[in-house]
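Enquirer: only geometry, no sequence info:
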């Protein structure tokens, strides 16, 4: 039996039960969660219009999707540490205001480069939002059972935002230009800033130590190059640039970890990773989001470009799966009272693998995508609630910011890997399989890097010429979906095995 760290900070007296004001504070905390979850999914449904309006290359399109979660992941650890020091409520308000300005820049972008900058800014300010929401939940809800309900609500709001974003975005895309999807954020930010000062308590680490700038820099020089290397390797193989960025990233990771061991007040308490349950939970959290992001990357394009649905219709098609995801998070709270948590989390990944198998081997249709996403959603909902609860339960309240940052970092790295790895498999397969007749070739060199670009080109040719190109593009995309789904199945089943082994020592609920 491996050694399991047993927290020593649990109060001897029964934990204080939450009051009505505490539940009101939870409702306020859901607003920034809603902001970031909307921006994680709403752009997926605008991608077809972005490709035809701004005409990004295939690589730029991936970066437009990836840069937001990448910047979130890069700055989350620093933001969690900063919130512990300057105050979590204060950081939340500043992050919300910056998020609003970045949303305006994104909404009125006129070039792919401008949209990339805006997405980077959204990620930067989003990083100021997320760790503080979970850490405040950890401090507000002392009772374990109430905390699990609060975390289930937190996880459900991510899924709810993922559902609300595409529906609102789909309606906007049918009536306005694609940039309007970013304006959804404005009323949410106004409501949050006002209510935050009324209902949210301020909290911070009473003895946090100084802000460590070198650690912040090292966390960035680790995250950014390594994610870039993953993307470039999937596109063009092991090039000199890929090797160089891997070296920089790995060297930064080593330097960061060594520095954390030496510091009296590190940004990350590395002893947490000596706990198999904590390590298993954070890894499972990452892998579950990897599968979710990879599915969203191809599902929106398939429904709109292949099946011919409008943005709103495609959002509604995925809505049942997102509702199921929300429900599964609350079911998890009751389920672990009867079933060991390691079995529930392992089973959630088996469900995720089943969802991808339906997408890979079923007849390509709107119905098969809806069913696949619903099955996948059950797995995601179960895993997200339980893994976040396991991570937060093992840390004292005053260190909740750092632990929440680790949880959120895993979440965002999973989102990055979903589009960087699974999305790149799809993009690379599409490029390789697409057959372009010489008379339909385009001298710009970027038209046939995406399904949207290829179908737009096919529409310029009448009769069987365009039909042939369109059929080739759809066939290439379908083959890419199959290979992407196969890779996701391997990831999900590996995660199920890992969760079964590493979470067996988790405390019973």
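Expert: Looks like it arrived, so ask away. No experiment lies behind these values; they were computed from the predicted model shown. Numbering: from 1, shown residues only.

Enquirer: okay, CA-based contacts and neighbour counts for the rest of this
Expert: Noted.

Enquirer: So for residue 480, what's the nearest residue that isn't a sequence neighbour?
Expert: Nearest residue to residue 480 in three dimensions, chain neighbours excluded: residue 426, at 4.5 Å (C-alpha to C-alpha, 6 or more residues apart in numbering).

Enquirer: Go ahead and confirm that neighbour touches residue 486.
Expert: No - in this structure, residue 426 is not within contact of residue 486 by C-alpha atoms under 8 Å, at 11.1 Å.

Enquirer: Of those two, give the one with the bigger neighbour count.
Expert: The neighbour count for residue 426 versus residue 486, taken as other C-alpha atoms under 10 Å, is higher for residue 426 (26 against 18).

Enquirer: ok, residue 281 to residue 151 distance?
Expert: Separation of residue 281 from residue 151 (C-alpha to C-alpha, to the nearest Å) stands at 14 Å.

Enquirer: let me fix that: residue 365
Expert: Separation of residue 365 from residue 151 (C-alpha to C-alpha) stands at 35 Å.

Enquirer: okay, those two: which has more neighbours?
Expert: A side-by-side neighbour count of residue 365 and residue 151, using other C-alpha under 10 Å, places residue 151 first with 27 against 13.

Enquirer: Which residue ranges of the stretch 101-250 of the chain form strands?
Expert: Taking DSSP state E, counting those that start in this stretch as the criterion, the stretch 101-250 of the chain carries no strands.

Enquirer: next up, a second structure to put side by side with the first:
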């Protein structure tokens, strides 16, 4: 009997070990689309100057090239999360990966800014199928809280690792090939995923999912698109009657969406989840943390290339320490929260973000590249800690069968933060640049308009001017750009202090 019991126990241990190996193998496979999405984001940031030179976009078009992808994601993540709950999260992930790969390859050959914006929007449609599916699959694969937290830390580290790889790989491609090569990276990343995911990643569904509601999808889009467009337009042209109407439309659509979800028997999004202060606080932290990182990356990538004159790859290497610290911080907080409450850990991370912006505001970016590297490292520590714990709190606050909805909300906050970080801080930066730049009298009206639009436009224009005029223009353009960096850094400090206060108040009751 003892021998039989030992044999049974041994078989159980083997089965358990095999199951554990399969879980972690599935996680490795799920990292591939995560890496792709994060690589795409940071690589594109470093391609902005070359895109500006090649396609000659206006300042608004340049912002839309960066913003339209996360904007479409933000509007479709919740519906796609609901669709994944219904048809299967793995199935939706495979559809999204296939579409994303094809559209990325097409976007690489866009002949104009308008075509590239359209391509980025379509990438956003398929990208909305990727991120919530990976996070909800992780929630269902790893059911033990300790394992789940480690898996989420690896997921967040993979996201940060892709962000670290993006500037290096993107910089290499941009130095040796044309700007569209950054989009072709999707093919070698997603090809192995499409082969391995059906084998290693288990399918999961919600047994009682909310229906896919076209009206609710429309209301989400009518909330997000006018809101971000209004922010961009306000910083460029100021307030106007049409802008007021768009903001009112976003407010009304958002209110109707919430009301519809509250009255539906099986809502597409259970907004009652936000009654949980830990859940709502973690979502808010998610949004504001990425807001800071996206805004910081927007100006630091341009400063290093267009003001300091670094190549794309060298500029990427300058940011590598900060992105590595993001990964290390995300993994380090997993054991830390056993001794320090999660809410306090998140608040400390956000205070690191505030310190990073304060360092830039105090020292000033002009001629101080090392200071920007240090500031980005501090920011990386804060983002890594805040993102890992807030994502874990979001998923831990809901039952496993609602993982799709919770993941979609988490990713919506992430992408909304990315949109608003670039839209708000980027638009304020552009507005400050336009108001401070002094245009040489010898330039034509068309040349002056180009120089005022963006720093990239001024840099490209200066290449065709006589040396004395070009030097005068670039001195003014660099000074104007860095004055905008100072303003956005001060705003970043204020936002991060608000976020830290929210985290301390709403998450202090959360336990590891």
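Expert: Yep, it's here. This one's a predicted model, so the numbers in the text were calculated from it and none came from an experiment.

Enquirer: Translate the residue nearest to residue 480 of the first structure into the numbering of the second structure.
Expert: Correspondence of residue 426 of the first structure to the second structure, assessed by TM-score structural alignment: residue 429.

Enquirer: How about residue 403 of the first structure?
Expert: Using TM-score structural alignment, residue 403 of the first structure sits opposite residue 406 in the second structure.

Enquirer: repeat for residue 482 of the first structure
Expert: Aligned partner of residue 482 of the first structure by TM-score structural alignment: residue 486.

Enquirer: and its match, how far is that from residue 296 of the second structure?
Expert: Taken as C-alpha to C-alpha, the span from residue 486 of the second structure to residue 296 of the second structure is 11 Å.

Enquirer: Counting neighbours, go ahead and name the busier of those two.
Expert: Higher neighbour count among residue 486 of the second structure and residue 296: residue 296, with 26 against 22, using other C-alpha under 10 Å.

Enquirer: what sits against the more buried one?
Expert: Shown in contact with residue 296 of the second structure (C-alpha atoms under 8 Å, 6 or more residues apart in numbering): residue 376.

Enquirer: Check how far the helix or strand hosting it sits from its aligned residues in the first structure, on average.
Expert: In this assignment (DSSP states H and E), residue 296 of the second structure forms part of helix 277-302. Here the mean offset of helix 277-302 of the second structure against the first structure after fitting is 0.4 Å, by mean C-alpha distance after the TM-score superposition for the first structure.

Enquirer: What's the first helix or strand after that helix?
Expert: Helix 277-302 of the second structure is succeeded, C-terminally, by helix 312-336 (DSSP H and E).

Enquirer: shouldn't residue 271 of the second structure be in contact with residue 262?
Expert: Yes - between residue 271 of the second structure and residue 262 there is a contact under C-alpha under 8 Å: 7.0 Å.

Enquirer: Which of the three states applies to residue 265 of the second structure?
Expert: Under the three-state scheme (DSSP: H, G, I helix; E, B strand; the rest coil), residue 265 of the second structure adopts coil.

Enquirer: One more: the one 4 residues further on?
Expert: Here residue 269 of the second structure is coil, with the state taken from three-state DSSP.

Enquirer: right, and it touches residue 261 too?
Expert: Yes - assessed by C-alpha under 8 Å, residue 269 of the second structure is found in contact with residue 261 at 6.3 Å.

Enquirer: the more surrounded of these two?
Expert: For residue 269 of the second structure versus residue 261, the count of surrounding residues by other C-alpha under 10 Å is larger for residue 269: 29 against 19.

Enquirer: Distance of residue 63 of the first structure relative to residue 454 of the first structure?
Expert: Using C-alpha to C-alpha, residue 63 of the first structure is found at 19 Å from residue 454 of the first structure.
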